[in-house]
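**Student:** structure of the sequence below:
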Amino acid sequence: MDADENARHAEKMAKIKAARDRMMQGKTGEKGLVIVHTGKGKGKSSSGFGMILRAIAHDMPCAVVQFIKGGWDTGERRLLTGHFGDLCQFHAMGEGFTWETQDRARDIAAARAGWDKARDLIRDPAIRMVLLDEINIALRYDYLDIGEVVAFLRDEKPPMTHVVLTGRNAKPELIELADLVTEMEAVKHPFRDGIKAQPGVEF
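**Tutor:** Purely as a prediction, here's the structure:
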C-alpha cells in the first residue's frame, strides 16, 4: 500500500469514527432487555448461552430454564453446573421434544412448571439475566399462553433484568414486545447430508 492509499484510508476511517462518535453520544441509556432468538437456522440456544457466559464473566448472577431438552446431558449444562453454579442456576424442566413424549397433557404440565420457575427467577432482584431456552416451542404449541407471558414480561420484569427467549417460530406478540430480535437463517446444515447431531456442535 503506497502513501496516497494510506492517506485515503486514514481519511475515510477518520470520517467513519467521527460519525460513530456522534451517534454514540446519544446512546447513554440502560435497561433490562427482552431478547428473542428465533428462526430456522442453528445458533439460537448457542447465542443465548453465549450471553449467559458473558453475564458470568461480569459477575452477574443469572439463570437458565430449559423448556424442552430436559434430561439431555448437554455441554452447556455440564459447564454451567460444574463450574459456575455459584453464579448461574440451571433448571432443565422439559421432558424432550414433543414428538418424543407424544403426551400433550404431560408437555403442558412440564411447560407450566418451567414458566412458574422462570417467573420466580425473573422476579428475583439478585438475578440479572434469565435464559428461557426453547420457550418459543412451548408457546408455538400453546402449552403456555402467549398473552400471559407477554403481560408478565411487560408488567412484572424488573427494569434492569435481561430475559432471553429462544426457539423457532416466535409469536408475533413476543416479537412486538421484544427490544432485540434476531432471526437465524438456515443456509446449509449437515443434517441434510445425513450427519447426526454431534457433541460440541449441537449439544
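**Student:** CA atoms for contacts and neighbours, from now on please.
**Tutor:** Fine.
**Student:** ok, longest helix in this structure?
**Tutor:** Ranked by number of residues, the top helix in the chain under DSSP state H is helix 3-25.
**Student:** next SSE downstream of that one?
**Tutor:** strand 34-38 (DSSP states H and E).
**Student:** that following strand: how far from the chain's middle?
**Tutor:** When distances are taken as CA atoms, centre = their mean, to the nearest Å, strand 34-38 is centred 6 Å away from the chain's centroid.
**Student:** likewise for stretch 36-52?
**Tutor:** The answer for stretch 36-52 is 5 Å, by CA atoms, centre = their mean.
**Student:** for this protein, what spans make up the helices?
**Tutor:** Using DSSP H, helices in the chain cover 3-25, 44-57, 75-83, 98-101, 104-123, 135-140, 146-155, 172-177.
**Student:** now those in CSV, with distance to L165 and mean neighbour count?
**Tutor:** Shown next, in CSV, are the helices of the chain (distance: least, CA to CA, whole Å; neighbours: other CA atoms under 10 Å):
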stretch, distance to L165, mean neighbour count
helix 3-25, 27, 11
helix 44-57, 8, 18
helix 75-83, 16, 14
helix 98-101, 18, 11
helix 104-123, 11, 18
helix 135-140, 6, 22
helix 146-155, 11, 14
helix 172-177, 9, 15
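**Student:** now show me the structure for the sequence below, then we'll compare the two:
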Amino acid sequence: MESPKRVKPYTRPTGERRGLLLVYTGDGKGKSTAAFGLALRAHGRGLRVRIFQFIKHQGARFGEHRAFSALGIPVEGLGDGFTWKSRDLDHSAALAREGWERARAALLSGEWDLVVLDEATYPVRYGWIPLEEFLGVLRERPPHVHAVVTGREAPEALLDLADTVTEMRKVKHAFDQGVPALRGIEH
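**Tutor:** Here you go, the predicted structure:
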C-alpha cells in the first residue's frame, strides 16, 4: 500500500505550445489503440484529425474505420495487408510510396491539426519510404501540426526527433495461449 500524493510531483512547464511528434512503438499491443485514443481526444476538442494506415488496405471496414467514419474523421488505408500475405511486394511498396505522398501532403498542408501515421515504421524500415525524407517532412510540418507515428522497431533517428516516445512492452498475450483474434478486440 502507498499513500496518495499530497504534493504535485512536477513544476508547471514554461515551454512553448507547439505541434508535437509522438511515437508509439515496441512489441506490445496498444500502439494503434493509443494513437486512435489520442485522435478521439483531439477530435472531441475540435482539432482537425486525419488518419493514414500504412498496412490496412483501401476500403477496409474494421471497427476503427466504422467509428471514425461515424464521427467524420477521415481514415485512409494505404497498404494491402500484412507483408506475409502479399502476393506482390513490389506492388505493396508502390502502394506505400503512393500513400506516403498523400500523407506527406496532409502533414505539410497545415489543414490538419493532428495527423496519425499508423504502422508507418514498416514501410520506412523496408526502405519503401526513405527514412531521411520521412524525417524531413516531420521536421518541416507547420508548427501547429501534431504527428503520431506507430509501429514496431521505430528507427533510432525517429525516436531522437520525437517529443514523446512510448514503448509498448508485451508482458503476456492471449494469442500466445492459442486465443485467435477477436472481432472488435483484435488483441
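**Student:** can you lay out the helices of the first structure as a markdown table showing distance to V163 of the first structure?
**Tutor:** Shown next, in a markdown table, are these (distance: least, CA to CA, whole Å):
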| stretch | distance to V163 of the first structure |
| --- | --- |
| helix 3-25 | 24 |
| helix 44-57 | 10 |
| helix 75-83 | 18 |
| helix 98-101 | 24 |
| helix 104-123 | 8 |
| helix 135-140 | 12 |
| helix 146-155 | 8 |
| helix 172-177 | 12 |
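**Student:** nearest to F191 of the first structure, out of these?
**Tutor:** helix 44-57 (16.7 Å; CA to CA).
**Student:** relative to helix 75-83, how tilted is the closest one?
**Tutor:** 20 degrees (axes from the mean of the first three to the mean of the last three CA atoms, to 10 degrees).
**Student:** off-centre distance for the longest helix of the first structure?
**Tutor:** Helix 3-25 of the first structure sits 34 Å away from the centroid of its parent chain (CA atoms, centre = their mean).
**Student:** could you do stretch 185-195 of the first structure as well?
**Tutor:** Worked out by CA atoms, centre = their mean, stretch 185-195 of the first structure lies 22 Å from the chain centre.
**Student:** now do the end-to-end distance for it.
**Tutor:** One end of stretch 185-195 of the first structure to the other measures 19 Å (CA to CA, to the nearest Å).
**Student:** report the aligned residue range of the second structure for that stretch.
**Tutor:** Under TM-score structural alignment, stretch 185-195 of the first structure corresponds to residues 169-179 of the second structure.
**Student:** what's the closest of the helices of the first structure to Q198 of the first structure?
**Tutor:** That would be, of those and by CA to CA, helix 75-83, which comes in at 10.8 Å.
**Student:** packing partners of the closest one?
**Tutor:** Other elements packing on helix 75-83 of the first structure under the criterion 3 or more CA pairs under 8 Å, 6 or more residues apart in numbering; DSSP states H and E are strand 88-92.
**Student:** try it again at 6 Å.
**Tutor:** Contact here means 3 or more CA pairs under 6 Å, 6 or more residues apart in numbering; DSSP states H and E; on that basis helix 75-83 of the first structure packs against no helix or strand.
**Student:** who touches that helix?
**Tutor:** F203 (CA atoms under 6 Å, 6 or more residues apart in numbering).
**Student:** tell me what angle the longest strand anywhere in the second structure forms with helix 31-44.
**Tutor:** In the second structure, taking DSSP state E as the definition, the longest strand is strand 49-57. Here strand 49-57 of the second structure points in a direction 150 degrees away from that of helix 31-44 (the same axes, to 10 degrees).
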